[in-house]
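Asker: Quick one: sequence plus predicted model below, questions after.
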Amino acid sequence: MSDDETDRERDRALIEKEAVAWFTRTGGRPTRVERRDFAAWLEMSPEHARAYEDVSALWADLDATAHSLGEDGEELAGPLRKIADYRRARRRAKASGIVAGCLAVLAVSGWLWIDSPNLLQNLGADHVTDRAERRVVALADGSTVLMDADSALETEFSDRERRIRLLRGSAFFDVNPSPVPFVVEAAGGEARVLGTEFDVTLTGGRDVTVTLARGSLEVGLEGAARQVRLSPGERVEYGRAGLGAVQAVDLEESTAWHEGRLIFDDARLADVLAQIGRYREGRIVLLGSEVGERRVSGNISLENSEAALTAMQATVGFHMTRLGRRITLIGP
């Protein structure tokens, strides 16, 4: 095989993998930015659209049997036969083999969303933390970021602006003083400072909480004139309901995650479980919204997620069912 043919095969393999990642992400609840990026990816090349159509067609064919997959390898016989049939019918053994291989992995692991729901987002991020990992990142301007578990962000620095995009999770910023503004963007809003320490938490892809520990901070929505100025020990929330009112907070409570603890008072159970989920493999799935809306208070360690879940169960009294090692169902 010539070098050109090798390069083409490598490019085709990359496109197939990107198509699988896009198919997985768009099948969930993609953000407005992700939908825009997906449309741009499709328009880049006809090969992108063809690869995505191949993935969609194969997964539609597998869908009828994929839900029955378990840990027993014999249960894979049906899907694997369908993959083989599809490969022969399409007469694209190599390209289809890549797609089929990726989708077989999805089936065996019980859908990609269990283990890598943010795969595509991670590929575009500059800094990413794994589940159960907290890490300090040194930025080019001398500032530092403490990233919570399962978080991701992008950086874009210039002579006029230091901009961070929080893609998911939580991050604590210790900003090096400079005449150049430091801006943290998340879900349609932004916090703008010159030098300070503050937390930004993105929940559910849309709702953001900004908490100030030191200095001063202005927070506003993109394209809106109204802004609020925070003082140390204050926070503001924004999201689908717009920009909220400034509230006083207990900094020890709100920044407890820096030390691997979660302190909460009259919090939604769904929010607490989401934070615990950042520190464990697999998924915590709430069965119905009623249980998730229960209000809870507590002080738990995030270093042992199983103990944290058991403590919450003892406090709240919900039912907990484990499906293998990867999925935990929480119900009333």
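Answerer: Looks like it came in fine. Residues are numbered from 1 along each chain as shown.

Asker: Only C-alpha atoms from now on, for both contacts and neighbour counts.
Answerer: Will do.

Asker: Show me what whichever helix in the chain runs longest is packed against.
Answerer: In the chain, assigned by DSSP state H, the helix with the most residues is helix 3-26. If you count contacts as 3 or more Cα pairs under 8 Å, 6 or more residues apart in numbering; DSSP states H and E, helix 3-26 packs onto helix 46-66, helix 93-109, helix 119-124.

Asker: Distance from the chain centre to the helix or strand that that helix is followed by, please.
Answerer: Downstream of helix 3-26, the next assigned helix or strand under DSSP states H and E is helix 32-44. Relative to the mean C-alpha coordinate of its chain, helix 32-44 is positioned 18 Å out (Cα atoms, centre = their mean, to the nearest Å).

Asker: now stretch 303-314
Answerer: 22 Å.

Asker: same check, this time on stretch 283-290
Answerer: Counting by Cα atoms, centre = their mean, stretch 283-290 comes out at 17 Å from the chain centroid.

Asker: Contacts for it, please.
Answerer: The contact list for stretch 283-290, computed with Cα atoms under 8 Å, 6 or more residues apart in numbering, reads 114-115, 270, 273-274, 277, 292, 326-332.

Asker: how about 10 Å then?
Answerer: 113-115, 117, 269-270, 273-274, 276-278, 292, 309, 319-322, 325-332 (Cα atoms under 10 Å, 6 or more residues apart in numbering).

Asker: put this beside the first:
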Amino acid sequence: MTRDLQPLGMPVSSSGSSNAGVSDARTHARARRLRAEAAVWVVRIDAGRATRDDARLVRWCARSAEHQAAFDAASTQWQHADTLRAQPAVVAAPSAPSPNRRPRFSFTFTAPRAAFACAFAAAGIGLALYLHAPDFTTSAGEVRTVALDDGSTMRLDADSAVDVRYDEHERRVVLERGRAAFDVKHGDARRFVAQAAAGEIVDIGTAFQASLPDRGDAALVTVTQGRVAVRNSAGSVEAAAGQSVQYSDAAHAPNTVIVDTFAATAWQRGRIVFTDASLADVATVLNRYWKGHFIYVRGSAAALRVSGNFAIDAPGQALATLAETLSLRSTRIANRVVILSAQDPTDGQ
């Protein structure tokens, strides 16, 4: 017999005043969050990573009057800090910027700006973190398609992150984590560059995907249409549709490798395809798509070879099929952690 238990430390409200307290706390928390998000937008604009007519900022401000008010207040404070920049600096100030270019944000602060930035940090912003936070992310089990500002399309695999850095000269996207596929819009004079680890993929009229490794240190680029140039500081190579390029670090030039393109791009069609992969690698991939769960392969079972075609939205079903087909012992802990091991009880860890 089971029963629901009241979690320890969770008070049971017995009066209207308690509810009012909770409501006030939520209101204050929302206000703090809006101030922090507004501050991030102001810093991004000052750093040259966004503009006031950025579509994402416009949508954010349009969510409510509170959003717009928070942005206006943050802008006013930041502009006020700008007017005081002639004050003595805490450390040596950077060289004067060109009169034709708006000063970019720097961590070498004058006293007023330092105080303002510290106020942001005290509000829980974490200024440096936000400046480098990816623009688009996906969590485990989430695959999403993003329409970029130039009309290009980007598809993010689960547990991935991408930063978009478009300017007047170049369309650059930085793959911070996971895997992304790009269908590049042509007719734009700016070149399109995808940066992944120690290399760059330059579009030559194409659709391609780039992935950072789950394990190891090799990045992989697979071309599905047109051509790309893949390069790093050690060299470069061009690849056409159906070809793949791999590079490990800046000390080794990219090289063309043989990859099953159908299997490599299956995630874009909602499938996971394995061809003679180790069970350990299969588990790593399934963990990407199974939100809130973790699969661990124990002992000799990790080296078992697997080939199969599974739906990315049904990792639990894929796991059950693998356990049955390979005659594995499946042990669950709190219905979240799944341990796969060989049936032999003497199998070591």
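Answerer: That came through, no problem. All values reported here derive from a predicted model rather than from experimental measurement.

Asker: Please convert the helices and strands packed on helix 3-26 of the first structure to a markdown table, extending it with mean neighbour count.
Answerer: Formatted as a markdown table, these follow (neighbours: other Cα atoms under 10 Å):
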| stretch | mean neighbour count |
| --- | --- |
| helix 46-66 | 17 |
| helix 93-109 | 19 |
| helix 119-124 | 16 |
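
Asker: right, so of those helices, which gets closest to Ala77 of the first structure?
Answerer: Closest to Ala77 of the first structure of these is helix 46-66 (Cα to Cα; 10.1 Å).

Asker: Which position in the second structure pairs with Ala311 of the first structure?
Answerer: Taking TM-score structural alignment, the alignment pairs Ala311 of the first structure with Thr321 from the second structure.

Asker: Please apply the same query to Leu212 of the first structure.
Answerer: By TM-score structural alignment, Leu212 of the first structure lines up with Val223.

Asker: what's the nearest residue to that match if we skip its chain neighbours?
Answerer: Nearest non-adjacent residue to Val223 of the second structure, counting by Cα to Cα, 6 or more residues apart in numbering: Phe208, 4.3 Å away.

Asker: give me every residue that touches the one you found.
Answerer: Neighbouring residues of Phe208 of the second structure by Cα under 10 Å, 6+ apart: 154, 180-184, 194, 201, 221-228, 240-244, 265.

Asker: so when I look at it, I'm seeing a strand, right?
Answerer: Yes. When DSSP: H, G, I helix; E, B strand; the rest coil is applied, Phe208 of the second structure is found to be in a strand.

Asker: Check the offset of the top strand by length along the first structure from the chain's centre.
Answerer: The longest strand of the first structure (DSSP state E) is strand 162-174. Strand 162-174 of the first structure sits 13 Å away from the centroid of its parent chain (Cα atoms, centre = their mean).

Asker: ok so, going back, and the longest helix of the first structure, what's buried?
Answerer: Within helix 3-26 of the first structure, the residues that count as buried by 16 or more other Cα atoms under 10 Å are 12-13, 15-25.

Asker: rewinding a little: can you flag the buried ones in the contacts of Phe208 of the second structure?
Answerer: Counted by 16+ other Cα under 10 Å, the contacts of Phe208 of the second structure give 154, 180-184, 194, 201, 221-225, 227-228, 240-244, 265 as buried.

Asker: that older thread, strands - which of the contacts of stretch 283-290 of the first structure land there?
Answerer: Per DSSP E, the contacts of stretch 283-290 of the first structure map to strands at 319-322, 327-331.

Asker: Let me know the closest of these to Glu34 of the first structure.
Answerer: Using Cα to Cα, those come closest to Glu34 of the first structure at Ile327, 25.9 Å.

Asker: Translate the closest one into the numbering of the second structure.
Answerer: For Ile327 of the first structure, the aligned residue in the second structure is Val337 (criterion: TM-score structural alignment).

Asker: Could you do Phe157 of the first structure as well?
Answerer: Counting by TM-score structural alignment, Phe157 of the first structure lines up with Tyr166 in the second structure.

Asker: can you tell me how far that match sits from Asp313 of the second structure?
Answerer: If you measure Tyr166 of the second structure against Asp313 of the second structure using Cα to Cα, to the nearest Å, the figure is 33 Å.

Asker: where along the second structure do the helices fall?
Answerer: Going by DSSP H, the second structure shows helices at 16-46, 55-61, 65-83, 111-122, 127-131, 261-264, 279-289, 315-325.

Asker: re the thing from before, mark which of the contacts of Phe208 of the second structure are part of strands, please.
Answerer: Among the contacts of Phe208 of the second structure, the subset assigned to strands under DSSP E consists of 154, 180-183, 194, 201, 221-228, 240, 244.
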